[in-house]
Every structure is written in structure tokens, then in C-alpha cells.
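Let's see this in three dimensions:
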Amino acid sequence: MSSYSGNVETGGAPDVRNLPGLRITKLSVGPMDNNAYLLECLSNEDLLLIDAANEAPRLLELVGDRALSTVVTTHQHMDHWVALEEVVAATGARALAHPDDAEGLPISTSPVVDGDRIPIGDCELEVIHLVGHTPGSIALVYRDPKGTPHLFTGDSLFPGGVGNTHDDPEAFASLIGDIETKLFGALPDETWFYPGHGKDSTLGAERPSVPEWRARGW
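Here you go, the predicted structure:
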């Protein structure tokens, strides 16, 4: 049985989860306790990084002498891309982001939009556009053919609530609506999700609280 907990600390060791076809390595980088996720297709060792948030040397150490093909940035906030330019320069990886957030990033990125598929060797991630935390925030879902879905939510969904919409009622309404329809309405309770900061959870654990989140307005 896997010992993965998803509990990592800035400056501490990564946590690793081995699925039948995909390895997920979660690392916390400082100074804002950002989670970066290195995904490896086990059939051919293709690598993809979700959020080159900071501490490029630690991220590059995770990659090692293997080939990193892709870096996906979940949204335009600076704490999620401080290491992006350095990681891409060192590895030659292509950089992907939603076009609505691309202007906020330090390097040119190729666009990904809702419903796009991003390959990791023989595995793939599906892009889910979630408007509200930023205009171009995305989540990424891996539909494990031998298990449950695995969802990388950036700063759009955390244990306990949706991402910060800065007291903007329109942005909150958009985000909670997208979360309800595109995540809770489309994926099963056993879906494990991995946020941009802090601990993981499952959609089933959070689902009963969604009406409370909508009522409180944050």
C-alpha cells in the first residue's frame, strides 16, 4: 500500500506517489509554501512539471539527468512561476499556460485551453479552465485507466474552499460555478486533488461543504 500522504514542508523532502502508469512527486518550495508537481510516465520516463514555482535548483535536482518535456503553469500569479524561466532554459522544456494568463508570465508560452490534452509519454492530462482566481486559471486531471482520477487544481480549489477571489462577487460566482460544474459535477468522490499550496484532499471529502462555501461567498 502506498505511503503517500501529500504532506510536504518547504525545504523538506518530496513525497512520491506511484500509480500503475504515472509517478507523482510533490515538493514544497519557499518562501510561500508552493507545491510543485513532477509527473513521470513510467513507460518511457517522459517528465512534466506543474508550476515551476520557485527554487529552480531544487526543481532541477528532481529532474536530474532525465529529459523534462513540458512545464505547465496553472495561473499567472508570480509565486507560481519564479523558477519558470530558469527551468525552461536549463531543460529546453516547452512552457504551457492558458492564453488569458499568458501576459503575466516571464516567458512566451504555448496556449492550452479547456478540453485540451497534454501528453506525458503514454499518459495524458486534460485541461480544465476555471475562471475566477485569475482569468486563465487551469486545473489538470489525469484519468488513471487503472484507478481513480487525480486532479491538480492550482489555486482554484483547496481543502476547505475555493481560491481567493479578492472580494470580487463576480469572480467568486464564476469560480464557485466552475468548481461545482467542471470538478464536483464531472468527477467522482474518490478523485484525489493536489492544490497549489498545502495539503491534498478528495472531492468526496469536500463535496458536503460546497453549499456552505457558496453561501459564505468565499
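
Going by C-alpha atoms from here, please, whenever you check contacts or count neighbours.
OK.

if I pick residue 188, what's in contact with it?
149, 203-204 (C-alpha atoms under 8 Å, 6 or more residues apart in numbering).

Remind me which helix or strand the nearest residue to residue 9 once chain neighbours are set aside belongs to.
Excluding the flanking residues, the one nearest residue 9 by C-alpha to C-alpha, 6 or more residues apart in numbering is residue 28, at 5.6 Å. Per DSSP states H and E, residue 28 falls inside strand 22-29.

about what we covered before: tell me how many other residues crowd the residue nearest to residue 9.
28 (other C-alpha atoms under 10 Å).

From what I see, it and residue 7 are in contact.
No. Contact criterion C-alpha atoms under 8 Å: residue 28 and residue 7 do not qualify, at 9.2 Å.

Would you do the same for the sequence below? I want to compare the two.
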Amino acid sequence: MTYTGEVAPEGAPDVRTLSALTILKQAVDPQTSNNCYLLRCHATGEQVLVDAAADAPRLLELVGGAGLTTVVTTHQHWDHHRALAEVVAATGAQVVAGAPDAEAIAEQTGVAVDRTVGDGDVVRVGECTLQVIALVGHTPGSVALLYDDPQGHPHLFTGDSLFPGGVGNTFGDAAAFARLIDDVETKIFDRLPDETWFYPGHGNDSTLGAERPHLAQWRARGW
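Next comes the predicted model:
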């Protein structure tokens, strides 16, 4: 089946098989329709979950018997970590988050962040490597995760910092918007090629090439 990235909370995950990594995209919660991403290394079978957003039973079913090495929480907002405590309790996974958001995540979930990360840090999925990109604005400690497929194009998990059609919500804060659009432009669009496929925290995926022509428009409108 061809991967589209179009998922619904009541539906099955969409599965993308790369040369060394499998990506499973699962939507949860009909109200917020959060995307959760399970990444699996082909060589070792190790798995990493990006955002234990909600519906722990469904996420644990997705994880299956292979276990879970790590849960990365992309940012501190409540809708992205409601299942964190239950998933960690069931799997013993290490909890990873951006350093400026770690305290808030721990307070909101009751789960300690085992490892804080920032720009250039690495999260491993077995033999595969995810590079951390810090994106300030939606929250102080939001992170994106870059997987540069050695036999294909880059794949980028953006949380709520980048969507098709614009950057994440900065809640009317002009300074936060300026910081976020600057980070997204310099750390993502200036660095990565058009064929980079990105996976946001809600809704459908897109590519940098599809969104690049609209960067000036996003900056001008201020959101």
C-alpha cells in the first residue's frame, strides 16, 4: 500500500517502510486528532514513540511485544502527553524532551524526563539516528526530529512547530512568532531539500518543497 499520511482517530495506522526504518502514523482522540509516530529499526527491532498523545491502549497495541526504548515528547502542551504515564509504566521506556519544556512535562504528567535534549543532540532508534532540532516559539522547548534516510530523502517530525500552511500557533505573541518563523526558516528550510517529507503533530503531512513558496506569505501575515 502507498503511504499517504492520511489517518483518523477511529482508523488504522498508516505505515511507511524505508530502507532501515519503518514509520507508523496513528491518530488518536477525535477531539484533538493528535498524530503519534512509532519508529522501528529494521536491524534491531528497537522502537521509539514520538508523542504519547492519548489512548494508551491503542498505542501499546501498536508497540506490541517488541517493547519501546524511548518516548520523545515534542513539547509541553497537554494534548501531546496524556498517555505518557501509562505507556511508560507499561514499557519502561526512557522519556526524552526538549530541556526548556522538561519541567512542565514532568509536572503535568507525573513522569520524570530521563533525558533533556537540544539542538544537534541525537536520539537513536536501534541503528538509525534522529537529530534533534530545537524550534522556539510554539513553546520554549519544542523539538523536531530529523531522520536523514541514507537511501532516500530526509524525514522530519515537527510536532506543532510546522504544518502544511504555516508554523505552529504562537497565541498572538509577535515575538514568539518571529522566533518560530526564524527558526523554521533557518534550521529547516535553509538546511533541508525540497523532497524532505515532514510529519506534524496534527493533520496531514507535506513536503518542504510544497511549503517553501509560501514562507514570505507566512511571515507577512504574522501567523
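
TM between them?
Here the TM-score for the pair of chains, by TM-score structural alignment, normalised by the length of structure 1, is 0.99; 217 aligned residues with a C-alpha RMSD of 0.6 Å.

Need the contact partners of the strand holding residue 28 of structure 1.
6, 8-18, 34-42, 53-55, 123, 197.

Could you tell me the angle between the helix or strand following that strand and strand 22-29?
Once the chain leaves strand 22-29 of structure 1, the next helix or strand it forms, by DSSP H and E, is strand 34-41. Strand 34-41 of structure 1 and strand 22-29 are oriented at 160 degrees to each other (axes from the mean of the first three to the mean of the last three C-alpha atoms, to 10 degrees).

which parts of stretch 104-122 of structure 2 are buried?
For stretch 104-122 of structure 2, the neighbour count (16 or more other C-alpha atoms under 10 Å) marks 104-106, 109, 111, 113, 116-118 as buried.

Looking at those, spot the one nearest residue 214 of structure 2.
The closest of the buried residues of stretch 104-122 of structure 2 to residue 214 of structure 2 turns out to be residue 118 (C-alpha to C-alpha; 27.5 Å).

Can you find the partner of that closest one in structure 1?
By TM-score structural alignment, residue 118 of structure 2 lines up with residue 113 in structure 1.

which residues of structure 1 does stretch 140-155 of structure 2 align to?
Under TM-score structural alignment, the match for stretch 140-155 of structure 2 is residues 135-150.

Start and end of the matching stretch, how far apart?
By C-alpha to C-alpha, to the nearest Å, the extent of stretch 135-150 of structure 1 from end to end equals 23 Å.

Just the buried positions in it, please.
135-144, 148-150.

Please apply the same query to stretch 44-59 of structure 2.
In stretch 44-59 of structure 2, counting by 16+ other C-alpha under 10 Å, buried: 45-56, 59.

Mind checking which of these land in helices?
Among the buried residues of stretch 44-59 of structure 2, the members found in helices (DSSP state H) are 56, 59.

now the buried residues of stretch 44-59 of structure 2 in a markdown table, with distance to residue 133 of structure 2?
A markdown table is the format used below for the buried residues of stretch 44-59 of structure 2 (distance: C-alpha to C-alpha, whole Å):
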| residue | distance to residue 133 of structure 2 |
| --- | --- |
| 45 | 25 |
| 46 | 22 |
| 47 | 20 |
| 48 | 17 |
| 49 | 17 |
| 50 | 14 |
| 51 | 16 |
| 52 | 19 |
| 53 | 20 |
| 54 | 24 |
| 55 | 27 |
| 56 | 27 |
| 59 | 25 |
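
What sits closest to residue 175 of structure 1 if chain neighbours are left out?
Residue 175 of structure 1's closest residue in space is residue 132 (C-alpha to C-alpha, 6+ apart), at 4.5 Å.

now residue 158 of structure 1
residue 195 (5.8 Å).

mind checking what that neighbour lines up with in structure 2?
Per TM-score structural alignment, residue 195 of structure 1 is aligned with residue 200.

Residue 167 of structure 1 now?
Match for residue 167 of structure 1 (TM-score structural alignment): residue 172.

quick one: contacts for the residue most central in space within structure 1?
Note on structure 1: the residue nearest the mean C-alpha position is residue 152, at 3.5 Å, using C-alpha atoms, centre = their mean. By C-alpha under 8 Å, 6+ apart, the contact list for residue 152 of structure 1 reads 139-141, 193-196.

do that again at 7 Å, thanks
By C-alpha atoms under 7 Å, 6 or more residues apart in numbering, the contact set of residue 152 of structure 1 is 139-141, 193-195.

can you check residue 37 of structure 2 too?
23-26, 49-50.

can you check residue 174 of structure 1 too?
So, once contact is read as C-alpha under 7 Å, 6+ apart, residue 174 of structure 1 ends up touching 131-132.
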